[in-house]
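K.L.:
got a sequence here, can you model it:
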Amino acid sequence: MAPPSAIDIRGLTDTEALIYPNPLTVNEVTERRAKAGKLIAGVAAGTSSDLFKSKSNGKLAKRFDHLISEESKSRGTSSLKAAAKFLSTPGIISLGGGLPCSEYFPIQDLSMTVPVAPDFSEEGTRKSGVVVTTGKYDTTQGDGTYDLSICLNYGQGTGSAQLLRFVVEHTEMAHSPPYKDWQCALSVGSTMSLEQAYRIFTERGDYILSEEYTFASAVETALPLGCKFIGIKMDSEGLMPTDMDDILSNWDVKARGARKPHLLYTVPTGQNPSGATQSVERRKELYKVCQKHDVFIIEDEPYYFLQMQPYTGADAPPAAPPASNEEFLRLLVPSLLSLDTDGRVMRLDSFSKVIAPGTRTGWVTASAQIVERFIRHNESSAQNPSGLSAITLYKLLDETWGHDGYLQWLRHLRVEYTARRDALLLACEKFLPKDIITWTPPAAGMFLWLEVDLANHPHAATKSVLEIEDEMFLACVEKGVLLSKGSWFLGDKTKEPTQLFLRATFAAATAEKMEQAIERVGVAVRDAFGVKA
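P.N.:
Model prediction:
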């Protein structure tokens, strides 16, 4: 199979889609599992992505030893975790590790009611949802592959084999990484994955590249590690590779007091806070700049599967959603992971935005070298996601929905978030003064980025952008609306903003509440500028 970057591309929606020849399909996963037989993975069982991958593309990933931090290099294998591999030896009696006896786990079974396709609504779940039960000894006293006796005990730094199998298969279907030795490991959500990635790749005093406006927690996580952010200019597609190339090509070590940056943090799809989505051509340009300057990429993609239909406006019918799972996958703008022929991308995935943030479960995908470092870090910190979260997700995703059902769920979310976004945009068109506030309809994610033109603000010449931003923020609060200040998301905290932005989300409020909120914002903005409706 040729690497995706060498494959013909055609535009399908307001983004562009990559057509993979012979992608991994749900049927192929089913056939492979049937051939492999029942998954046997008991307490603290060792596992590897290689056990669950079905295709092998391209060459081995490049080595990035020269970019790995001294801290990460110093992390060795956990003696106790390594010893767990002997637990599978037939007839062995373990007096080694401190694994508690499952007899003393005070939970005998758990049950939950979950929706099934095609009706994912709460009402449909109440009427026809499936009750899923998990017992303590399903693997030894039944035909299960994962139970409470396993999930409630200690595990490995990879996470459970049962849930790892699902995410490896899912990753191959959605991204088909174009090099041989890619791996996955489960994580305790993407924020912790990001902190571990920083520790793998940075030393104190380093700069990290990112969009000019970026996820606030990404910056706040790096600062205590002694790292600063340098922001890259943005447009409607997000990060501008030409500006990144200019920054790196003209990097002055003496003036900056730091070595040339070698780590990029980016949210390519539905970017937080701007809502921007990089096209496939933009992603290719970015990847080439990273190759030119030997930059490693952290691809943080919590909103990747919240890509939406094109916005058609108030006077046109909404665009039709994908008619099948196969079409849904084809319409997704290709990930940086899917273009990564070098193995220079560490992708962070999460169930937070598509299932529930309280699961605190996600996964990373990178080359075997990088995932091995990630696992070493896991072993001496979080160890692995909560066993209760892991088995809940496994029972829902693997045993109940399967890959086909999960893709149907993601299609359902696409429709729901498209409707929410459209409701917010219609309210903006109706109530906001377009000569003062402008926006680009987001193609993915949860956020709308509002740019406020200060040219006609009565105090633009006498007050700073931060002062006007604060006044406008408080004016909206007084009217009963909470927005986010754009300055909260500046990557470089040493610079004052020259533009004023406000971030709104369409993730939670009803269409009626969003309309009411935006009407109030319109009043607050007009009052601030001294103009009438």
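K.L.:
contacts, neighbours, all on C-alpha from now
P.N.:
Will do.
K.L.:
strands of the stretch 101-250 of the chain, start to end?
P.N.:
109-114, 130-135, 182-187, 207-211, 228-232, 234-235, 238-239 (DSSP state E, counting those that start in this stretch).
K.L.:
could you identify which of the ones you listed is most buried?
P.N.:
Highest mean neighbour count of the strands of the stretch 101-250 of the chain: strand 182-187, a mean of 28 (counted as mean count of other CA atoms under 10 Å).
K.L.:
just checking, Q162 touches Y146?
P.N.:
Yes: counting by CA atoms under 8 Å, Q162 does reach Y146; the two are 6.8 Å apart.
K.L.:
S49 is nearest to which of the strands of the stretch 101-250 of the chain?
P.N.:
strand 182-187 (5.4 Å; CA to CA).
K.L.:
contact partners of that closest one?
P.N.:
48-50, 61, 157-160, 164, 167-168, 193, 343, 360-368, 371, 374-375, 384-385 (CA atoms under 8 Å, 6 or more residues apart in numbering).
K.L.:
what sits against D119?
P.N.:
By CA under 8 Å, 6+ apart, the neighbours of D119 are T125.
K.L.:
from A511, how far off is it?
P.N.:
21 Å (CA to CA, to the nearest Å).
K.L.:
wait, isn't N384 in contact with Q156?
P.N.:
Yes: counting by CA under 8 Å, N384 does reach Q156; the two are 6.5 Å apart.
K.L.:
is R347 in a helix, a strand, or coil?
P.N.:
strand (DSSP: H, G, I helix; E, B strand; the rest coil).
K.L.:
contacting residues for it?
P.N.:
Applying CA under 8 Å, 6+ apart, the residues near R347 are 298-301, 337, 364-366.
K.L.:
now with 10 Å?
P.N.:
With contact set as CA atoms under 10 Å, 6 or more residues apart in numbering, R347 has these partners: 184, 190, 193-194, 297-301, 335-337, 363-366.
K.L.:
any idea how far it is from T221?
P.N.:
In terms of CA to CA, R347 sits 17 Å off from T221.
K.L.:
structure for this one too, so we can compare:
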Amino acid sequence: MAPPSAIDVEAVTDTTGVTIPDPLSAPIKSNDIFGRRRKADKSQWVIAAPADTVNFRHRSYDHKPKAKRWDHIITHEAQTRKGNSLKKAAKYLGKPGLITLGGGIPSSEFFPFEELSIKVPRVGHFSEAETRESGVVITAGKHDLAEDKSIFDISTAFNYGQGAGSAQLLRYVTEHTELVHNPAYQDWRCTLSIGSTSALDMALRMLSRPGDMIISEEYTFSAAVETAIPLGVRMAGIPMDAQGLLPDAMDQILSTWDVQTKGARKPHLLYTVPTGQNPTGATQSHSRRRAIYAVCQKHDIYIIEDEPYYFLQMQPYTGPNAPDVPPPASHAEFLQSLVPSYLSMDVDGRVMRLDSFSKVLAPGSRIGWVTASQQLIEMYKKHADVSTQCPAGTSQLIVWKLLDEFWGHSGYLDWLIHIRLSYTQRRDAILAACERYLPREVVSWQPPMAGMFHWMKIDFRKHPQYPERSIEEIEESIFLSVIEHGALVMRGSWFYADAQDAHDTLFFRATYAAAPKEKIDEAIHRFSVAVREEFSVNGGAVRNGH
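P.N.:
As a prediction, this is how the structure comes out:
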């Protein structure tokens, strides 16, 4: 007989199973995951049930290294946070026959919700029209768990939960993380979050102190800067190119860091959006990520990998009017086409990856998850237990019913391929409009490989009133003129990592995510009219009689 470490259990349902030989020598496939699940006792799914990622993984990680410890950068606040002592009793709630007079958990008898029904698309029929016509209504009842109809129900989801989130949804995101990233070290864990901005706030509280500077792209997510500033933390911008962060520039800045000049100790954190970066749309290649990771190892930098756009990696752009590139032919081909994540190459446990359903399902779900070493995830959960708690139970139940009980991992990957192709069409639409309308002598751009954003550089030196008018004045004038012409694009200066740094570039950010193709075309036309007027440039394509 095989040793215990080589035995797995194939789930027949979530409460029964049969033992099978260890299949871990073969790659995990999306439609194999449910069959590889370990048998789970019903108590695993009860109200506020504690859960640990390690119980939901399918591979053995014993042969991989353990994460480094990060005691030297963990804050006093994080070290002294003990979590919610009352939730420690939750592990006993699943004991059969237990009469609880303990925690302040209300009876579901007083939840005025008997069932929750949502209409969702069938796998492969994802459009709004198809969903309206042939979508399926899936329903969660109040007592589905007790009645053996499901492992997640209203009485459980709508009650209090652990900071890590429900065991049901935590199992799903753990399996998804293992399928997509297969982390390279032993003691990785996941925990649910209420979105990446909240997760970043918690990470900064755990890993930085007032007066610190953290490094990031020179143009970065404005909310990240605005999250850091009240904590007394500033961003130090690193120069970029079309692939994002420049590792040599990062190494040079860190190697020559002067505490007196910078007014802060040498940074120990990197905040980066590696894929479809907000605002520039830049995507770091595999080799670029390897080089940046090596710089982080050299300088002992901890990486916060913020990846809301990871699955918005699009088909290759081959130019205007070029034939379409065939979509991925299989789930394996789709996953292989994705640029490997920092998490997948992290052998030190020096990466905290922030994932989110906001850009691929719905921002209002307020559900994301964090993957990092066990040491940091345990600290994160303690913080969540006394602050955000966990994502709303309503959202967790809806997302779980869709992803786990209805679509499964295979169907979710089909959905991700669907939105990949849809975003490719919109990306191509905005690039075609730029080619058609914008004056190339003034505006330049790089086709984005991923994400939602198109980053357009303006050659401000060609403005007829430069240098009498500053970059800031020219940017303001263009911004207001575009609004007057009936379109809105975002000013690049709103995304400075450090507004105190001198900048000699002028950019505007447009998104192709929020409008249909014909509206994208018209918006770029209106932007073009404003730019041409501002720079006294004539010509260009005419649309709709303009």
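K.L.:
in strands only, show me the contacts of R347 of structure 1.
P.N.:
Under the assignment DSSP state E, those contribute 184, 297-300, 363-366 to strands.
K.L.:
just those now: which is nearest K430 of structure 1?
P.N.:
Closest approach to K430 of structure 1 among these (CA to CA): D300, at 33.7 Å.
K.L.:
from what I see, the closest one and A197 are in contact.
P.N.:
No: D300 of structure 1 is not in contact with A197 according to CA atoms under 10 Å; the separation is 11.1 Å.
K.L.:
please identify every residue contacting each of the two.
P.N.:
191, 346, 348, 364.
K.L.:
would you show me how to pick out the buried ones of those residues in PyMOL?
P.N.:
In PyMOL syntax, the buried subset of the shared contacts of D300 and A197 of structure 1 is picked out as below (16 or more other CA atoms under 10 Å):
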select buried, resi 191+346+348+364
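K.L.:
for C190 of structure 2, see how far away the most centrally placed residue in structure 2 is.
P.N.:
The centroid of structure 2 falls nearest to P308 when counting by CA atoms, centre = their mean (2.5 Å). Distance of P308 of structure 2 to C190 of structure 2, given as CA to CA: 16 Å.
K.L.:
next one: V531 of structure 2
P.N.:
On the measure of CA to CA, V531 of structure 2 and C190 of structure 2 end up 47 Å apart.
K.L.:
again, but for D241 of structure 2
P.N.:
D241 of structure 2 sits 32 Å away from C190 of structure 2, going by CA to CA.
K.L.:
over to S108 of structure 2?
P.N.:
Applying CA to CA, the value for S108 of structure 2 to C190 of structure 2 is 28 Å.
K.L.:
checking the residue of structure 1 most remote from its centre next. Helix, strand or coil?
P.N.:
Within structure 1, the residue lying farthest from the chain centre (CA atoms, centre = their mean) is G91, at 42.7 Å. The three-state label given to G91 of structure 1 by three-state DSSP is coil.
K.L.:
map it across to structure 2 for me.
P.N.:
By TM-score structural alignment, G91 of structure 1 lines up with G97 in structure 2.
K.L.:
now do the contacts for that match.
P.N.:
G97 of structure 2 neighbours (CA under 10 Å, 6+ apart): none.
K.L.:
K35 of structure 1 now?
P.N.:
V29.
K.L.:
helix or strand for it, which one?
P.N.:
Using DSSP states H and E, K35 of structure 1 maps to helix 26-36.
K.L.:
do you know how far the counterpart of G451 of structure 2 in structure 1 is from A174 of structure 1?
P.N.:
In structure 1, G451 of structure 2 lines up with G445, judged by TM-score structural alignment. Between G445 of structure 1 and A174 of structure 1 the distance is 17 Å, computed by CA to CA.
K.L.:
who has more neighbours, these two?
P.N.:
Higher neighbour count among G445 of structure 1 and A174: G445, with 31 against 20, using other CA atoms under 10 Å.
K.L.:
that one is in contact with E416, isn't it?
P.N.:
No: assessed by CA under 10 Å, G445 of structure 1 is found out of contact with E416, at 11.8 Å.
K.L.:
between the two, which contacts overlap?
P.N.:
What both G445 of structure 1 and E416 touch, as defined by CA under 10 Å, 6+ apart, is the set 306, 308, 507.
K.L.:
kindly state which residue of structure 2 is aligned to the second one.
P.N.:
The one in question is M308 of structure 1. When structure 2 is aligned by TM-score structural alignment, M308 of structure 1 is paired with M314.
K.L.:
so that match touches D324, yeah?
P.N.:
No: the pair M314 of structure 2 and D324 does not pass the contact test of CA under 10 Å, sitting 11.7 Å apart.
K.L.:
tell me, what's touching those two both at once?
P.N.:
Common neighbours of M314 of structure 2 and D324 (CA under 10 Å, 6+ apart) are 424-425.
K.L.:
report the aligned residue range of structure 2 for the helix or strand harbouring R282 of structure 1.
P.N.:
Element membership for R282 of structure 1 (DSSP H and E) is helix 280-292. Using TM-score structural alignment, the residues of structure 2 aligned to helix 280-292 of structure 1 are 286-298.
K.L.:
list buried residues within the shared contacts of G445 and E416 of structure 1.
P.N.:
For the shared contacts of G445 and E416 of structure 1, a burial check counting by 16+ other CA under 10 Å picks out 306, 308.
K.L.:
take the shared contacts of G445 and E416 of structure 1 and lay them out in a markdown table including distance to R421 of structure 1 and secondary structure.
P.N.:
Compiled in a markdown table, the shared contacts of G445 and E416 of structure 1 are given as follows (distance: CA to CA, whole Å; DSSP: H, G, I helix; E, B strand; the rest coil):
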| residue | distance to R421 of structure 1 | secondary structure |
| --- | --- | --- |
| L306 | 11 | helix |
| M308 | 9 | coil |
| A507 | 8 | coil |
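K.L.:
now stretch 411-420 of structure 1: how far from the chain's centre is it?
P.N.:
Remark: stretch 411-420 of structure 1 is offset 17 Å from the chain centroid, using CA atoms, centre = their mean, to the nearest Å.
K.L.:
how close does it sit to structure 2?
P.N.:
Average distance, stretch 411-420 of structure 1 versus aligned residues of structure 2 after superposition (mean CA distance after the TM-score superposition for structure 1): 0.3 Å.
K.L.:
so that stretch corresponds to what in structure 2?
P.N.:
Counting by TM-score structural alignment, stretch 411-420 of structure 1 lines up with residues 417-426 of structure 2.
K.L.:
now do the buried residues in that stretch.
P.N.:
Neighbour-count burial for stretch 417-426 of structure 2, counted by 16+ other CA under 10 Å, picks out 417-421, 423-426.
K.L.:
the helix holding R282 of structure 1 - contacts with which helices or strands?
P.N.:
On a contact count with 3 or more CA pairs under 10 Å, 6 or more residues apart in numbering; DSSP states H and E, helix 280-292 of structure 1 meets strand 9-11, strand 16-18, strand 238-239, helix 241-249, strand 296-300.
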